[in-house]
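Peer 1: just a sequence and a predicted model for now, questions to come.
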Amino acid sequence: MSVSPSSPVRNPWIVLACAATIVTIAMGIRQSSGLFLRPIELELGVGREAFGLAIAVQNLILGLAQPFIGALADRHGAGRVAAAGAAVYALGLILASQSATALGLNLTLGFLVGLAMTGVTFVVVIGAAARAVPPEKRGLAAGIVTAGGSFGQFLLVPLAQGLIGSFGWRETFLIFAALAAAIAVLAIGIAGRPRQQAGISTQSFGEALREASGHSGFWLLNGGFFVCGFHVAFIGTHLPAFLADRGLDPAVGARALALIGLFNIIGSYLFGLSADRFRKKYVLSGIYFGRAAIMALFLSVPFSPLSATLFAAAMGFLWLGTVPLTSGLVGQIFGVRYLSTLFGIVFLFHQLGAFFGAWAAGLAYEATGSYDLAWTASIALALMAGLLNWPIRDAPVARLSMEGAR
């Protein structure tokens, strides 16, 4: 794999390895959040709505800050941003371990961790990886990085379950804080400031924003990614409690989250490959239609460890396959110079969806005593997202064709 002319690094494999490992740690810790719901609920006496609100705040801050953090990475380099994110991540988890109220959880697990993750998850890291490889390999690179997040879920969710059972939720937060701090070392591997290709006119930051905001496909991507965020946050936060409410052992919920991560390693890699070979918008639509079918089938059969396992495997295959496809479409349509900024805006909508997926599902549970309303909304939104992605104009903007002809 050769380096693209605009890449600030010499060895793309180092970038990919460090990028995938960063996301492995960051997303693995984050995706274990649902396992902390019950022990925190029992010890602190906070309801599921309160815990769901903390995770919702985390998702909202991650979304609101992401475009600005993405712009910093485009300007100053992903390595510096990731190192700063690692430090804040560790601090947030340390303070979360000392929380005694719902407000404390909102400030630490919510605000601080959400802010930290803007620098150590997909937007910043995929931006660095995409600039390190040739255009025809960018989908694969994004798929590899995304698979890292899935591997983290597979690896760290069972670890979290074991640590919580052996030491308690507070001590587990402290152990994870030390792991988050290690990201600062890995950030060296993605360091470097993005550079413009020689001989090509420089597009300004403002011009990039105006170009994207005037393109209908950009807003359709935003709408589809909103739905993805809703699904990921709802299932990741509430699935273990939902299964426990149905009489299943808590270990089944932990195993389900781990299986989602395991099968999405395969899914992310394959969908990353598909991003380089097929029309991305059609594959995206297929993912969302597939999610709707899987959720409807899961709710229509008797609940059991087997049905939970099959649901986790099927949903896991589609879990984060939207990331390499969505980021790939942004890069394909608008180029990669401001990829972290533009994908950061799209990711903002993902996190707005995640806010409602985590919080509104808990609110619906408190109001009705079940998650039925949340599941129904998830299926309807999946169908809507499939329809939104289908008509996207995915041809590169005219500017890229003009620059390529120079």
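Peer 2: Arrived safely, thanks for sending.

Peer 1: hey, let's count contacts and neighbours off CA atoms from now on
Peer 2: Noted.

Peer 1: might you report the residue contacts of L174?
Peer 2: Taking CA atoms under 8 Å, 6 or more residues apart in numbering, we find L174 in contact with 93-94, 97.

Peer 1: taking the centroid of this structure, which residue is nearest it?
Peer 2: Compute the mean C-alpha point of the chain, and by CA atoms, centre = their mean the closest residue is F122, 6.2 Å away.

Peer 1: hmm, back to that, closest one to Q197 out of the contacts of L174, please.
Peer 2: Taking CA to CA as the measure, Q197 lies nearest L93 of these, at 40.2 Å.

Peer 1: sec struct for the closest one, please.
Peer 2: The local conformation at L93, judged by DSSP: H, G, I helix; E, B strand; the rest coil, is helix.

Peer 1: cool, G192 as well?
Peer 2: Secondary structure for G192, judged by three-state DSSP, is coil.

Peer 1: the nearest residue to D394 once chain neighbours are set aside: what's it in contact with?
Peer 2: Nearest residue to D394, sequence neighbours excluded (CA to CA, 6 or more residues apart in numbering): I333, at 5.9 Å. By CA under 8 Å, 6+ apart, the residues touching I333 are 394-397.

Peer 1: what about 10 Å?
Peer 2: Contacts for I333 were tallied using CA atoms under 10 Å, 6 or more residues apart in numbering; they are 212, 215, 217-218, 393-400.

Peer 1: give me the buried entries from the residues you listed.
Peer 2: The neighbour count (16 or more other CA atoms under 10 Å) marks 212, 217-218, 393-394, 397 as buried among these.

Peer 1: I'd like a version of those in a markdown table, one that adds secondary structure and distance to G63 as further columns.
Peer 2: Shown next, in a markdown table, are the buried ones among the contacts of I333 (DSSP: H, G, I helix; E, B strand; the rest coil; distance: CA to CA, whole Å):
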| residue | secondary structure | distance to G63 |
| --- | --- | --- |
| A212 | helix | 18 |
| G217 | helix | 20 |
| F218 | helix | 16 |
| R393 | coil | 25 |
| D394 | coil | 24 |
| V397 | coil | 26 |
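
Peer 1: ok, second structure coming up, stack it against the first:
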Amino acid sequence: MSDASPAASSGLSRRAWTMILAGAVIVTLSMGVRQAFGLFLRPVGLELEIDRQTFGLIIAAQNLLFGLMQPFVGAWADKHGAGKVAVGGALVYLAGLALAATAADAVGLMLGFGVMTGLAMSGVTFVVVLGAVGRIVPPEKRTLAFGVVTAGGSLGQFLVVPAAQGLLDALDWRIALFVLAGMIALIIPLALGVAGKPPAPDAQDGLPLKAALKEALGNPSYALLNLGFFVCGFHVAFVGTHLPAYLRDMGLSAGVGATSLALIGLFNILGSWLWGAWGSQGSKKGLLALLYLLRGVAVVVFLLVPLSPASALVFASVFGFLWLGTVPLTNGLVAQIFGVRHLSALGGIVFLSHQVGAFLGAWLAGVAFDATGSYQVIWLTSVGLAVMAALANLPIREEPVLRPAAVPAE
């Protein structure tokens, strides 16, 4: 039986669907475990005598290393294939979780949760997987396919975060980390689904890497994409790391915090798919501007409404719908403007901006809390950044860059 039937009816080959689904599950596992780290703030902090600023700095360092490595890992995946990169990332992830589970102090936790996990994430998440998917799906289906893979990260948050809370309720936090490490091991066989060396480029694929980097870095639209994604990173790291603790501080139960993270994941399954689908049909920059603006509105309403379990869960649901819809739209714009030959490398640089924002969101929230006993200033900063990101996306030029007709391959 050929690819012509079910897959062809959707415009995608069987190989494309295999890569999309395998990539989605890889992201489900890698992001699901990572999104559970906020649940460990209180038990780890109490046992190891680590304050929130220190824990926030550890998660911030993880985010920063994740971003710093991403352009290099992405370029390697562009050249050699996503499968090898995913296997390597999974092995480092396993080692990082094991090291964190045996940590005796903040230094050990920094090496495990911060350094090794940060390095590992660059090989098992969106940029590497989306680079592989972007080369195998047709342009008109690309943003939708990106949305399906991105939804995998949310499915992981929906499934893994409550499971992690259950593990923490039943087991010591160290044992819980070893169980989560076992889940990460599943990425190794799944990497076969995204394996394969990328096809050799031709003149239509775009510039050699050095020239492509120079072109992108000199393009105002690329700079604006980086600015917007910086804000996205700030938002998701702050909320993902500190929302459970914020809700506990305000008198709500640990279960509400875990359920809030799970709802963010659940609603982002729908959100990632819909924002990706809408991006395949309309203006990606317009959708990005709308998404960031809606994030700001969601935070303002959350702060104005009296806090209760219901209001916390409604906020988590709304913010979840807006959580990672930026990923298919932003990566879709990178591919649309610059092509797919170096999608993982160029997407990796944009993702670095995301992770710089994530570093500041996770760390500064801890600094603000330890200094003032409140997250209020960070919530208000998040609103201002949302407006800034919305305005930054509006001037982006969505047309492909104009290049000479023929460019010699490397």
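Peer 2: That came in fine, so what should we check first? Computed from a predicted model, the values in this text were never measured in an experiment.

Peer 1: so what number do they get for TM-score?
Peer 2: Superposed pair, TM-score by TM-score structural alignment, normalised by the length of the first structure: 0.96. Supporting alignment: 399 aligned residues with a CA RMSD of 1.7 Å.

Peer 1: out of the contacts of I333 of the first structure, which is nearest to G139 of the first structure?
Peer 2: When these are compared against G139 of the first structure (criterion: CA to CA), the nearest one is D394, at 14.6 Å.

Peer 1: what lines up with the closest one in the second structure?
Peer 2: D394 of the first structure maps onto E398 of the second structure when the alignment is built from TM-score structural alignment.

Peer 1: any idea how far its match lies from L291 of the second structure?
Peer 2: Separation of E398 of the second structure from L291 of the second structure (CA to CA, to the nearest Å): 17 Å.

Peer 1: with G32 of the second structure instead?
Peer 2: 23 Å.

Peer 1: pick out whichever of these two has more residues nearby.
Peer 2: A count of neighbours by other CA atoms under 10 Å puts G32 above the other of G32 of the second structure and L291, at 29 against 23.

Peer 1: who's in contact with the more buried one?
Peer 2: 26, 152-164, 180, 183-184, 262, 265.

Peer 1: in the first structure, what residue corresponds to it?
Peer 2: So, by TM-score structural alignment, G32 of the second structure is matched to G28.

Peer 1: same question, L144 of the second structure
Peer 2: Counting by TM-score structural alignment, L144 of the second structure corresponds to L140 in the first structure.

Peer 1: quick check: next helix or strand after the helix or strand hosting that match?
Peer 2: Here L140 of the first structure sits within helix 138-167, counting by DSSP states H and E. Heading C-terminal from helix 138-167 of the first structure, the first helix or strand you meet, by DSSP H and E, is helix 169-181.

Peer 1: tell me the residues of the second structure aligned with that following helix.
Peer 2: Using TM-score structural alignment, helix 169-181 of the first structure pairs with 173-185 in the second structure.

Peer 1: which strands and helices sit next to the host helix or strand of I264 of the second structure?
Peer 2: Here I264 of the second structure sits within helix 254-281, counting by DSSP H and E. On a contact count with 3 or more CA pairs under 10 Å, 6 or more residues apart in numbering; DSSP states H and E, helix 254-281 of the second structure meets helix 14-35, helix 139-170, helix 220-249, helix 284-304, helix 309-321, helix 326-338.

Peer 1: what do you get if the cut-off is 7 Å, keeping everything else the same?
Peer 2: helix 139-170, helix 220-249, helix 309-321, helix 326-338 (3 or more CA pairs under 7 Å, 6 or more residues apart in numbering; DSSP states H and E).

Peer 1: so for A212 of the second structure, which of these sits nearest?
Peer 2: helix 326-338 (8.0 Å).

Peer 1: next, the angle helix 254-281 makes with the closest one.
Peer 2: 30 degrees (axes from the mean of the first three to the mean of the last three CA atoms, to 10 degrees).

Peer 1: mean shift between helix 326-338 of the second structure and the first structure?
Peer 2: Compared with the first structure after the fit, helix 326-338 of the second structure shows a mean deviation of 0.2 Å (mean CA distance after the TM-score superposition for the first structure).

Peer 1: and that helix, which stretch of the first structure?
Peer 2: Alignment of helix 326-338 of the second structure against the first structure: residues 322-334, by TM-score structural alignment.

Peer 1: and A237 of the second structure, what's its match in the first structure?
Peer 2: By TM-score structural alignment, A237 of the second structure lines up with A233.

Peer 1: quick one: residues contacting its match.
Peer 2: A233 of the first structure makes contact with 354, 357-358, according to CA atoms under 7 Å, 6 or more residues apart in numbering.

Peer 1: same check on E399 of the second structure?
Peer 2: Counting by CA under 7 Å, 6+ apart, the residues that E399 of the second structure touches are I337.

Peer 1: over to T322 of the first structure?
Peer 2: L284.

Peer 1: one more: the one 3 residues further on?
Peer 2: For L325 of the first structure, the contacting residues are 272, 275, 280, 284, by CA under 7 Å, 6+ apart.

Peer 1: neighbours of the aligned partner of A86 of the second structure in the first structure, how many?
Peer 2: Alignment note: A86 of the second structure maps to A82 in the first structure; criterion TM-score structural alignment. Residues near A82 of the first structure, counting by other CA under 10 Å, number 31.

Peer 1: average distance between the helix or strand A82 of the first structure falls within and the second structure?
Peer 2: Taking DSSP H and E as the criterion, A82 of the first structure maps to helix 78-96. Comparison of helix 78-96 of the first structure with the second structure after fitting gives an average deviation of 0.4 Å (mean CA distance after the TM-score superposition for the first structure).

Peer 1: give me the contacts around that helix.
Peer 2: In contact with helix 78-96 of the first structure (CA under 7 Å, 6+ apart) are residues 73, 105, 108-109, 112-113, 116-117, 119-120, 124-125, 128, 173-174, 177-178, 180-181, 183-184, 187-188, 190-192.
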